[in-house]
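*Asks:* got a sequence here, can you model it:
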Amino acid sequence: KTIVVAVENAYPPFNSIDQATGKGAGWDYDAVTEICKRLNCVPEFKEAAWDGIFPAMQAGEFDMLADGVTFTEERAKIVSFSTPYVEVNQYLLVRADETRTVEEMKADANAKIGTQIGTTNEIAAKEYFTGKEIQSFEDFGAAVLALKSSDIDGVVIDNIAAAGFMKENEGAFKLAGQIATGETLAFVFPPNSDLTDAVNAALADMTADGTLEQLNKKWGLIP
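*Replies:* Model prediction:
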């Protein structure tokens, strides 16, 4: 059975286009391929924009969303989530030559902060940097580009994705500090999808036999 899996292809190390091959690569590709091996399904990865992805999932346009998605009670009202596969914290990504701490940037009226639209990062950014106008980009790649070209001074992002962008841009960025904690990432399915339980069973097996830990280490989700 073929399952259609939505990915952004703009969120390393979860999913991005490998410049060498022009193909999609990342933790999501490896993990979903492994899950399908165990469930006897064939993944068909389809690029989808983040904006509007939850209504699309709710309507069943895709069988599964693999995009380093944070579980929230709010989202769980309209879509189904798998068991979490990793825990993340939110940080402020800055240019390598930035001297200000997170606290100093919060106090600096001129500091410009960016993030991705419709994410828990956006919520955290607005909560932490109260009174600041947060610039929300279509994807994190665009936010990171704006940071690189000094249009903004910091990007609120999960530690794992931050590490992905730091790896892609050797020596260009660093973390200024943590701003929020304790979120979990999971796969997303349309409401009442049969896939949810099946994927959970595969994830449990992958946890038990060490495959999940291997994948998490390979892509830098855990040290």
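*Asks:* only C-alpha atoms for contact and neighbour calcs from this point on.
*Replies:* Will do.
*Asks:* please, where are all the helices along this structure?
*Replies:* 27-39, 53-58, 73-76, 102-107, 120-128, 140-148, 159-168, 195-208, 211-218 (DSSP state H).
*Asks:* mind listing what's buried in the fourth one?
*Replies:* Going back to what we said before, that points to helix 102-107. 102, 105, 106 (16 or more other Cα atoms under 10 Å).
*Asks:* what about the spatially closest residue to residue 181 that is not a sequence neighbour, how many neighbours?
*Replies:* Closest residue in space to residue 181, ignoring its immediate chain neighbours: residue 89 at 4.4 Å, by Cα to Cα, 6 or more residues apart in numbering. Here the count is done by other Cα atoms under 10 Å, and residue 89 has 16 residues near it.
*Asks:* and this one, so I can compare the two:
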Amino acid sequence: MRKFQIVTLFPEMFTGVFGNSMMWKAQKDGYVELSTINLREFGLGPRRTVDDTPYGGGDGMLLMVEPLWRAVEQAKENDPTAKVVIMTPRGMRWKQALAQEYSEQDHGYIFICGRYEGYDERIMALVDQELSVGDYVLTGGELPAMTIIDSIVRLIPGVLGGENSAAIESFSDGETLEFPQYTRPEEWRGMKVPEVLLSGHHDNIATWRAVHSRKAD
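*Replies:* Here you go, the predicted structure:
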């Protein structure tokens, strides 16, 4: 079973995502274990402080290294071989090929979700990989972590059920977008399903799908 642990100040954000649909089924069927670690529990002092002003000045607050470090240590105790991943705009751009690679690994992952203006750089001593979901900034790493975990879990063999469910999807070859697809009814408000898809001629259907797939931008 693959373990995914998320270090976050907002574990409740993951309740709906982890408790529904494919994610819920993957856990029920024993393919993955999804859990959160509340960073606040490792905060300092009576107020469980997790952030402070940056040395050298500047706007905003940074997550302190001590609470983060202890939270990751806890996660490592739960899964000693897990790789530590941090969500950051400066990280490697997430792609389908990476999702496939991560899904094939036999170790778990610990995701660190940043907040505020970032984190004390010293936490990077524990980090194995920096990841980004795009060239834009969000208020925290929770949404990117959800996106990345979803894209990995669905590729773990058995999770989607169908043998070829993930094989024909967009970006499955690293660059091609999936062809258009249709289901019943054959006609809707004047829009008809292409005749070739109703023909039962598999070679012609394969050719049509190849023609109507396109390269990603």
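*Asks:* TM-score of the superposition?
*Replies:* Aligned and superposed, the two chains score 0.27 in TM-score terms (TM-score structural alignment, normalised by the length of the second structure); 99 aligned residues with a Cα RMSD of 5.5 Å.
*Asks:* let's have the helices of the first structure in JSON lines, adding distance to residue 189 of the first structure.
*Replies:* Converted to JSON lines, those look like this (distance: least, Cα to Cα, whole Å):
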{"stretch": "helix 27-39", "distance to residue 189 of the first structure": "13"}
{"stretch": "helix 53-58", "distance to residue 189 of the first structure": "6"}
{"stretch": "helix 73-76", "distance to residue 189 of the first structure": "10"}
{"stretch": "helix 102-107", "distance to residue 189 of the first structure": "35"}
{"stretch": "helix 120-128", "distance to residue 189 of the first structure": "18"}
{"stretch": "helix 140-148", "distance to residue 189 of the first structure": "22"}
{"stretch": "helix 159-168", "distance to residue 189 of the first structure": "22"}
{"stretch": "helix 195-208", "distance to residue 189 of the first structure": "7"}
{"stretch": "helix 211-218", "distance to residue 189 of the first structure": "20"}
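*Asks:* nearest to residue 46 of the first structure, out of those?
*Replies:* Of all these, helix 27-39 sits nearest to residue 46 of the first structure, with 11.1 Å by Cα to Cα.
*Asks:* list of residues touching that closest one?
*Replies:* 13-15, 42-43, 66-68, 198-199, 202-203, 212, 215-216, 219 (Cα atoms under 8 Å, 6 or more residues apart in numbering).
*Asks:* in that helix, what's buried?
*Replies:* 27, 28, 29, 31, 32, 33, 34, 35, 36, 38.
*Asks:* before we move on, back to that, what residues are up against the residue nearest to residue 181 of the first structure?
*Replies:* Counted by Cα under 8 Å, 6+ apart, residue 89 of the first structure has contacts 158, 159, 178, 179, 180, 181, 182, 183.
*Asks:* mind giving me the PyMOL command for buried ones among the residues you listed?
*Replies:* To isolate the buried members of those in PyMOL, using 16+ other Cα under 10 Å:
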select buried, resi 158+159+178+179+180+183
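*Asks:* residue 125 of the first structure: which of the contacts of residue 89 of the first structure is nearest?
*Replies:* residue 179 (8.2 Å).
*Asks:* ends of stretch 74-91 of the second structure, how far apart?
*Replies:* 24 Å (Cα to Cα, to the nearest Å).
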